[in-house]
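[1] test case, fold it:
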Amino acid sequence: MNALESTSTRPYLIRALYEWCTDNGFTPYVAVLVDDSVHVPREYVKNGEIVLNISYDATSSLKLGNDFIEFKARFAGSAREIMVPVNRVIAIYARENGQGMAFPVPVAGTPSDEPRQPSPLSKVPAAPAEPSDGRVVQLVTPEEGGKPPEQEPPKPPAGGGPRPALKRVK
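    All right, here's what the predicted structure looks like:
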């Protein structure tokens, strides 16, 4: 079996990064390029894309298969069935730090593809629009390979002003 006959690495990488996120206490998000094959609430689609929280707490019956990501989730209090073809996932990343992986955009000309819109995601750079050779791109935060910039913590105001108070919301 050669590389052209083997299965896609995308579903395996999605599962691995999902596991990495959950093991480290991060919230896994997937960015999806939406077309007719993607079953998501259309009212949440922006510029042809949707970002979905696929954490354990946000989903029910999550299945990260080789062909589809399927789960149930609540949108505005209403339970919805979600089904995303794995080839429409353009990124998976941790909400807290933006680390993850972007995937090549599906090649134009396949049945479920449409023209690529600019990505509205601030932490996830747009994948290349030209046909891909199958390589995977790793995402890191913009600051020096994912490391937070060195900053001093804010100093308390001089004169001892009013103390901050915690308000309990029920």
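[2] alpha carbons only for contacts and neighbour counts from here, please
    Noted.
[3] which residues touch stretch 35-55?
    Stretch 35-55 is contacted from outside by 22, 27-34, 59, 62, 80-85, 88, 112-114, 116-120, using CA atoms under 8 Å, 6 or more residues apart in numbering.
[4] structure for this one too, so we can compare:
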Amino acid sequence: MNALESTSTRPYLIRALYDWCTDNGLTPYVAVQVDDTVQVPREYVKNGEIVLNISFDATSSLKLGNEFIEFKARFAGTAREIMVPVNRVIAIYARENGQGMAFPVPATSAGADEGARGASLASVPPAGLAGEADPKVVQLVTPEAPPPGTEPPKPPSGPRPALKRVK
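    Below you'll find the model as predicted:
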């Protein structure tokens, strides 16, 4: 079997990074480029992309297959069935530190928004990949840090809730 006949490494890398996140107590997120093949709540799609929390606590019936990522999740209290083709996943990373992996952005399907390539991912030319037609490599760009002197919101003050054991 040559490289052209072998299966994609993307689903294997997604599963490996998911395991790494969960083993280290981190929250795995996937960034997905949305088109007609992606089943997600459209009201949460921005610039043709959606970021999904795929942690154990946020999902039920999670299946990280070779062709699809499938799970059930709640959005604003409503249970939804999510199905994402693996080839539409453009990144998987840990929420807490941003470590993970970005994948080449899939070719835009006919009729899809050309501007949907996303502001959060930048295409850069690959090094040493000659002979491929318009290959793309993506780099995950982290959001800017808050301006210096800005403090995070303080938690509410007052007595802490306590549990009372009843026998």
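[5] let me see the TM-score of these two.
    Once superposed, the chains reach a TM-score of 0.74 (TM-score structural alignment, normalised by the length of structure 2), with 145 aligned residues with a CA RMSD of 3.2 Å.
[6] before we move on, back to that, got a quick PyMOL command for the buried subset of the contacts of stretch 35-55 of structure 1?
    To isolate the buried ones among the contacts of stretch 35-55 of structure 1 in PyMOL, judged by 16 or more other CA atoms under 10 Å, type:
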select buried, resi 27+28+29+30+31+32+33+34+59+62+82+83+84+85+88+112+113+114+116+119
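[7] give me the number of neighbouring residues for A127 of structure 1.
    Counted by other CA atoms under 10 Å, the residues lying close to A127 of structure 1 total 19.
[8] K63 of structure 1 too?
    Other residues within reach of K63 of structure 1 by the criterion other CA under 10 Å amount to 14.
[9] cool, and the one 5 residues further on?
    The number of residues packed around F68 of structure 1, counting by other CA under 10 Å, is 18.
[10] for it, give me its contacts.
    So F68 of structure 1 contacts M83, V84, P85, V86 (CA under 8 Å, 6+ apart).
[11] which stretches in structure 2 count as helices?
    With helices called from DSSP state H, structure 2 shows them at 10-23.
[12] that older thread, of the contacts of F68 of structure 1, which ones are shared with structure 2?
    Compared against structure 2 with both residues aligned by TM-score structural alignment, their matches' CA atoms under 8 Å, the contacts of F68 of structure 1 retain M83, V84, P85, V86.
[13] what distance do you get for K46 of structure 1 to N53 of structure 1?
    Separation of K46 of structure 1 from N53 of structure 1 (CA to CA, to the nearest Å) stands at 15 Å.
[14] comparing these two, which residue is more hemmed in?
    Set K46 of structure 1 next to N53 and count neighbours by other CA under 10 Å: N53 wins out with 18 against 14.
[15] what does that one correspond to in structure 2?
    When structure 2 is aligned by TM-score structural alignment, N53 of structure 1 is paired with N53.
[16] touching, D113 of structure 1 and N87? I think so.
    No. D113 of structure 1 is not in contact with N87 according to CA atoms under 8 Å; the separation is 10.1 Å.
[17] overlap in contacts of these two?
    Taking CA under 8 Å, 6+ apart as the contact rule, D113 of structure 1 and N87 both touch P106.
[18] need the contacts of F68 of structure 1 in TSV (columns: distance to V38 of structure 1).
    Output for the contacts of F68 of structure 1, formatted as TSV (distance: CA to CA, whole Å):
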residue	distance to V38 of structure 1
M83	6
V84	5
P85	6
V86	10
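[19] pick out the residue nearest the middle of structure 1.
    Centroid-nearest residue in structure 1, with CA atoms, centre = their mean: V30, separated by 2.5 Å.
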